[in-house]
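Asks: Provided below are the primary sequence and the corresponding predicted coordinates.
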Amino acid sequence: MEIEQTRVAVEFCMTIEDNGQLEETKAEATGVLYKKGQMDVLTYNEHTEDNDIIKNLLTIQPEKVSIKRTGPVQMHQQLRLKQPSENLFHHAHGTIHMETFTDRINYQPLSTTSQGKLAIDYHVRLNGQQIARKHQLTLTLKEEE
């Protein structure tokens, strides 16, 4: 099976609702989208305020998304529809244990006629907290010319 490779513009938006407070993070990057059968793989680099680079690798399959980040921030998060998962988030100030429950995964693959979009809704409990934070992650992919 052949692997298709496309340069893409990535728009990232993360909204976190924590105890009634909303926090929104937006970023843009250029990446590469690889398509093979029922699996898409997206790679892109994220630049921090300190000019460090965080490498992001997302593996997108029906009902499952894997997010791997390396650099000054490290994690490997598995998001499976309607299933719990756990991972560790490593950063300069320490390590955070994350318990995640994925509510929704909606993926519209990039095509020649429309942009791609990945939307994930999930809840996260940090370091055993009783109250989970609501996360909404949206990635929009546009083919670069």
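Replies: On my side now, so go ahead.

Asks: all contacts plus neighbour counts: C-alpha atoms, from now on.
Replies: OK.

Asks: Next one: the residue nearest the centre of the chain from A92, what distance?
Replies: For the chain, the residue nearest the mean C-alpha position is I67 (5.4 Å; CA atoms, centre = their mean). Distance of I67 to A92, given as CA to CA, to the nearest Å: 19 Å.

Asks: tell me how far the ends of stretch 72-92 are from each other?
Replies: 7 Å.

Asks: which parts of it are buried?
Replies: Of the residues in stretch 72-92, 73-81, 84, 86, 88-90 count as buried by neighbour count, 16 or more other CA atoms under 10 Å.

Asks: For the residue lying closest to Q74 once chain neighbours are set aside, what is the enclosing helix or strand?
Replies: Leaving aside its sequence neighbours, Q74 sits nearest to H90 (CA to CA, 6 or more residues apart in numbering; 5.0 Å). In this structure, H90 sits in strand 84-91 according to DSSP states H and E.

Asks: How far away from the center of its chain is that strand?
Replies: With CA atoms, centre = their mean, to the nearest Å as the basis, strand 84-91 stands 13 Å off its chain's centre.

Asks: here comes the other one, which I'd like you to weigh against the first:
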Amino acid sequence: MESAKGLPVAVLMNTTIRDSGRKDTTEIKAEGLLFQKGASVFLRFQEPDEEAGKTVQTIKIKNEEMSVIRKGAVTMNQRFIQGAETEGMYHSPYGPMEMITKTKEVYYNWNSTSKTGKLRLRYNLRLQGGNAGDYDMRVTIREVSEHS
């Protein structure tokens, strides 16, 4: 994997939220960059234009820990540590909200032969003290060659 400028990748993110018997799935398709700094891997992409404006998302992976950093219309910096509970803040146009996550699974794999990667994050989320559901985020990453 290139480390200096990053590897151009296609990103497909599916997030399923289960809450009180309801199930909701969202899908994001984007182009981004995958790069490595030391022992950490970073995936950065711009979320598709929302009504609220642009948000850049960076996912940092290191061992059994993942951080999701969002900057723009929505701002968030949340650490996910497998088996642990972590606190963070979520800032939207509607104001700040306290986030508490209990992380069940952090998984990342890059196959340098097929130039594809998989990322999975499963956690329970509480916003402002209330249960917001169980989240299952699955990301597929595929290298985009300059000739395709």
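Replies: Cool, got the structure. The model shown is predicted, which means the values in this text are computed figures rather than measured ones.

Asks: wouldn't the residue nearest to Q74 of the first structure be in contact with V73 here?
Replies: Yes: counting by CA atoms under 8 Å, V73 is a contact partner of H90 of the first structure at 5.7 Å.

Asks: Could you report the neighbour count for P62 of the first structure?
Replies: By the measure other CA atoms under 10 Å, the count of residues near P62 of the first structure is 13.

Asks: Equivalent analysis for P48 of the second structure, please.
Replies: 14.

Asks: That one: what's it in contact with?
Replies: 28-30, 54 (CA atoms under 8 Å, 6 or more residues apart in numbering).

Asks: just R80 of the first structure next, same as before
Replies: Taking CA under 8 Å, 6+ apart as the test, what R80 of the first structure contacts is 63-65, 102.

Asks: Closest one of the residues you listed to L22 of the first structure?
Replies: T102 (19.1 Å; CA to CA).

Asks: Give me the nearest residue to that closest one, chain neighbours excluded.
Replies: Using CA to CA, 6+ apart, the nearest residue to T102 of the first structure is Y122, at 4.3 Å.

Asks: ditto for E27 of the second structure
Replies: With CA to CA, 6+ apart, the residue lying closest to E27 of the second structure is N14, at 4.5 Å.

Asks: you'd agree the one you found is up against V139?
Replies: Yes: with contact defined as CA under 8 Å, N14 of the second structure and V139 form a contacting pair (6.4 Å).

Asks: Contact partners for the residue nearest to Q74 of the first structure?
Replies: By CA under 8 Å, 6+ apart, the neighbours of H90 of the first structure are 73-75, 96.

Asks: Would you reformat these as JSON lines and include secondary structure and distance to Y107 of the first structure?
Replies: Output for these, formatted as JSON lines (DSSP: H, G, I helix; E, B strand; the rest coil; distance: CA to CA, whole Å):
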{"residue": "V73", "secondary structure": "coil", "distance to Y107 of the first structure": "25"}
{"residue": "Q74", "secondary structure": "strand", "distance to Y107 of the first structure": "24"}
{"residue": "M75", "secondary structure": "strand", "distance to Y107 of the first structure": "22"}
{"residue": "I96", "secondary structure": "strand", "distance to Y107 of the first structure": "28"}
